[in-house]
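> Attaching a predicted model along with its sequence, questions to come.
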Amino acid sequence: MPPADPAAHTGTAVPATADVNAGADSSARLRGFRHAGPSAGVGADLGANAGVSGLGEDTVDLRLPDELLALIADASSGSHGARRPDQDTAQTSDAIATTRAASVPSVPSLVPAEDDLLDRVADWGPTDTSVGVFQLVPVRVERDLPLISRWMNDPAAAAFWGLSGPRNVTEDHVLSQLAGDGRSVPCIGALDGTPMSFWEIYRADLDPLARHCPVRPHDTGIHLLVGAVADRGRGLGGLLLRAVADLVLVRRPSCARVIAEPDIRNTPSIAAFLTAGFRFSAEVDLPDKRAALMVRNRALRHLL
């Protein structure tokens, strides 16, 4: 459940147009519980609601889908998270080493179309917004790592993503996703062709997040980091979150909800999600944070 903490600031009250900078802790990335490693297995209980209050209609009793049962059978432990406590570190290290050695050019070549779990993010294409044309571009390590690492070392981002330090810290986080099965896809967000944000699009129902709150089959999660300081505080976080959530719902017809779990302390991030049409569903206790579960329902898409 890598972070979508759009705005990596801690702070007090923030207007609803606040920007999402730091990490989609929606991004509110959990250290060690991030969606960094789609390579790890699932083992998620879709009906789990431990540590959640006020779940209301979001609590459902589901039979595990055949797709998830098959993934569980193939995997020994689960998550996106680069530093997740329950991660099989040996397996992940091997996968990262293999990916680095292969010098993988892009995500699309790693995820066969027939096995893609996110309906080919690379093919989603551009979308028009009031501030320009926006597009999610799957990360290419050799091209994008220096920029992402620089963004992660910004104090505002570091507070929620926990990926500051040497470049290999960010590299391992990204490679663990690229070496996986496609349940989490790291992307650069380009506005009018200029890289300006880092995103992670992930299958929430195949993520350890499902152990801590009720999720539904094909629920799709978002993590966002608005990278450049000059792009923060302009309302871009909420605007782009809405655009990407719409894109998910258009490109993933099987997905009924887009969700995020920013740190409950990250008020700018939560405000950005509210501006984007998400609603606050519950507070959730996760291994590395107390999060605000934010949900955007397909059925309410045109009302919020």
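Structure's in. What do you need?

> drop to CA atoms for contacts and neighbour counts, all remaining ones
Fine.

> and the longest helix for this structure?
The residue-count maximum for a helix in the chain (DSSP state H) belongs to helix 236-251.

> Check which helices and strands it sits against.
strand 127-129, strand 257-260, helix 267-275 (3 or more CA pairs under 8 Å, 6 or more residues apart in numbering; DSSP states H and E).

> Tabulate the ones you listed (CSV), appending mean neighbour count.
Shown next, in CSV, are these (neighbours: other CA atoms under 10 Å):
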stretch, mean neighbour count
strand 127-129, 13
strand 257-260, 27
helix 267-275, 30
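
> Would you convert these into CSV that also reports distance to Ala245?
Listed next are those as CSV, based on distance: least, CA to CA, whole Å:
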stretch, distance to Ala245
strand 127-129, 11
strand 257-260, 6
helix 267-275, 10
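
> right, and the ones you listed - which one's nearest Leu293?
Ranking the helices and strands packed on helix 236-251 by distance to Leu293, with CA to CA as the measure, places strand 257-260 first at 6.0 Å.

> re earlier: if you count neighbours, what's buried in the longest helix of the chain?
Under the neighbour-count criterion of 16 or more other CA atoms under 10 Å, helix 236-251 has 236-249, 251 buried.

> still on that earlier bit, out of the helices and strands packed on helix 236-251, which is closest to Gly162?
Per CA to CA, nearest to Gly162 of the helices and strands packed on helix 236-251: helix 267-275, 16.1 Å.

> by contact count, what packs against the very next helix or strand once past that closest one?
Per DSSP states H and E, the first helix or strand lying C-terminal to helix 267-275 is strand 279-286. Secondary structure elements in contact with strand 279-286, counted by 3+ CA pairs under 8 Å, 6+ apart, are strand 52-53, strand 289-297.

> Put this next to the previous one:
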Amino acid sequence: MTSRVPDILFSATDPLLGEFSLRTLDPVADGSLLHRWLTHPKAEFWMRQDARPHDIVREYSAIAAADDHDAFLGLHRGTPTFLVERYDPAEVELKGLYEAVPGDVGMHFLTAPTETRISGFTRAVIRTVMEFLFADPAVRRVVVEPDVRNTAVHALNAMVGFVPEREIDKPEKKALLSFCTRDQFIAAGGTKA
């Protein structure tokens, strides 16, 4: 019996890099891949450096079972290359730390470690993620809370329209609370979803 490949939920084409797509993450089938990505030094801000494979499977199984948090595997030309988490920031990550408004959605993303650098790749990934999120007409604003020290992701966020609001103290880090509305994303060169 062959295992079923999860359906593609969203795809977008970058004019230079080709097709990017997202499918629902399978915590068990994708667990070893995620473990490699999340324990790599490149993923230091995800704070999973000491996680064991079963820790990752357990964590993403809990996300898959949650009503207010989900995870997706991102593909570039059919090959897994990035991870996306979507969550309700009023219930997950930012509960009680900011004033949520209807239409808010939280987001995390991680590109896989690689030996081969592709110019513009991470920018294409975050644009794809934002297009995916804004494809839902109920989403009015994307909320992120990266570590204040993660200057690389702050620059990427700015490229797609995020505006920092303030630093906040979370239990695990000092974070830069930032927002991007649909109009800000479009003004930064994003496509209308």
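Here it is on my side, so go on. Computed from a predicted structure; not experimentally measured.

> picking up where we left off before, which one of the buried residues of helix 236-251 of the first structure is nearest to Arg301 of the first structure?
Within the buried residues of helix 236-251 of the first structure, the smallest distance to Arg301 of the first structure is 8.0 Å, found for Asp246 (CA to CA).

> if I pick that closest one, what's in contact with it?
For Asp246 of the first structure, the residues meeting the contact criterion (CA atoms under 8 Å, 6 or more residues apart in numbering) are Arg301.

> Translate it into the numbering of the second structure.
When the second structure is aligned by TM-score structural alignment, the residue opposite Asp246 of the first structure is Glu131.

> Which of the helices and strands packed on strand 279-286 of the first structure has the highest mean neighbour count?
Ranked by average neighbour count under the criterion mean count of other CA atoms under 10 Å, those are headed by strand 289-297 at a mean of 23.

> so that one corresponds to what in the second structure?
Going by TM-score structural alignment: strand 289-297 of the first structure matches residues 173-181.

> Any chance you could list what contacts the matching stretch?
Contacts of stretch 173-181 of the second structure (CA under 8 Å, 6+ apart): 140-148, 160-169.

> Now a PyMOL select for only the buried ones of the residues you listed.
The buried residues among the contacts of stretch 173-181 of the second structure can be selected in PyMOL (16+ other CA under 10 Å) with this line:
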select buried, resi 140+141+142+143+144+145+146+147+148+160+161+162+163+164+168
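
> Return the residue of the first structure aligned against Arg23 of the second structure.
Alignment note (TM-score structural alignment): Arg23 of the second structure maps to Val137 of the first structure.

> On the three-state scheme, that match is what?
At Val137 of the first structure, secondary structure determined by DSSP: H, G, I helix; E, B strand; the rest coil is strand.

> hang on, it packs against Thr194?
No. Using CA atoms under 8 Å, Val137 of the first structure is not in contact with Thr194, being 11.1 Å away.

> which of the two has more neighbours?
Val137 (23 against 12; other CA atoms under 10 Å).

> Arg298 of the first structure contacts Ile259, correct?
No. Between Arg298 of the first structure and Ile259 no contact is recorded; they are 11.1 Å apart, counting by CA under 8 Å.

> So the residue of the first structure most remote from its centre versus Ala179 of the first structure, what's the distance?
In the first structure, Ala101 marks the outermost C-alpha relative to the chain mean, sitting 25.6 Å out by CA atoms, centre = their mean. Separation of Ala101 of the first structure from Ala179 of the first structure (CA to CA, to the nearest Å): 11 Å.

> Asp172 of the first structure now?
From Asp172 of the first structure to Ala179 of the first structure the distance is 10 Å (CA to CA).

> anything in contact with each of these two?
Common neighbours of Asp172 of the first structure and Ala179 (CA under 8 Å, 6+ apart) are Ile96.

> any chance of the helices and strands packed on strand 279-286 of the first structure in CSV, plus distance to Trp124 of the first structure?
Shown next, in CSV, are those (distance: least, CA to CA, whole Å):
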stretch, distance to Trp124 of the first structure
strand 52-53, 33
strand 289-297, 19
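
> Select, out of the ones you listed, the one closest to Ala156 of the first structure.
Nearest of these to Ala156 of the first structure, taken as CA to CA: strand 289-297 at 16.5 Å.

> Give me the three-state assignment for Met196 of the first structure.
Classified using three-state DSSP, Met196 of the first structure is strand.

> What's it aligned with over in the second structure?
Using TM-score structural alignment, Met196 of the first structure lines up with Thr81 in the second structure.

> quick revisit: closest one to Cys213 of the first structure among the helices and strands packed on strand 279-286 of the first structure?
Counting by CA to CA, Cys213 of the first structure lies closest to strand 52-53 out of those; the figure is 6.3 Å.

> which residues in the second structure does whichever helix or strand comes after that closest one match up with?
Using DSSP H and E, the next helix or strand after strand 52-53 of the first structure towards the C-terminus is helix 66-74. On the basis of TM-score structural alignment, helix 66-74 of the first structure is assigned to no residues in the second structure.
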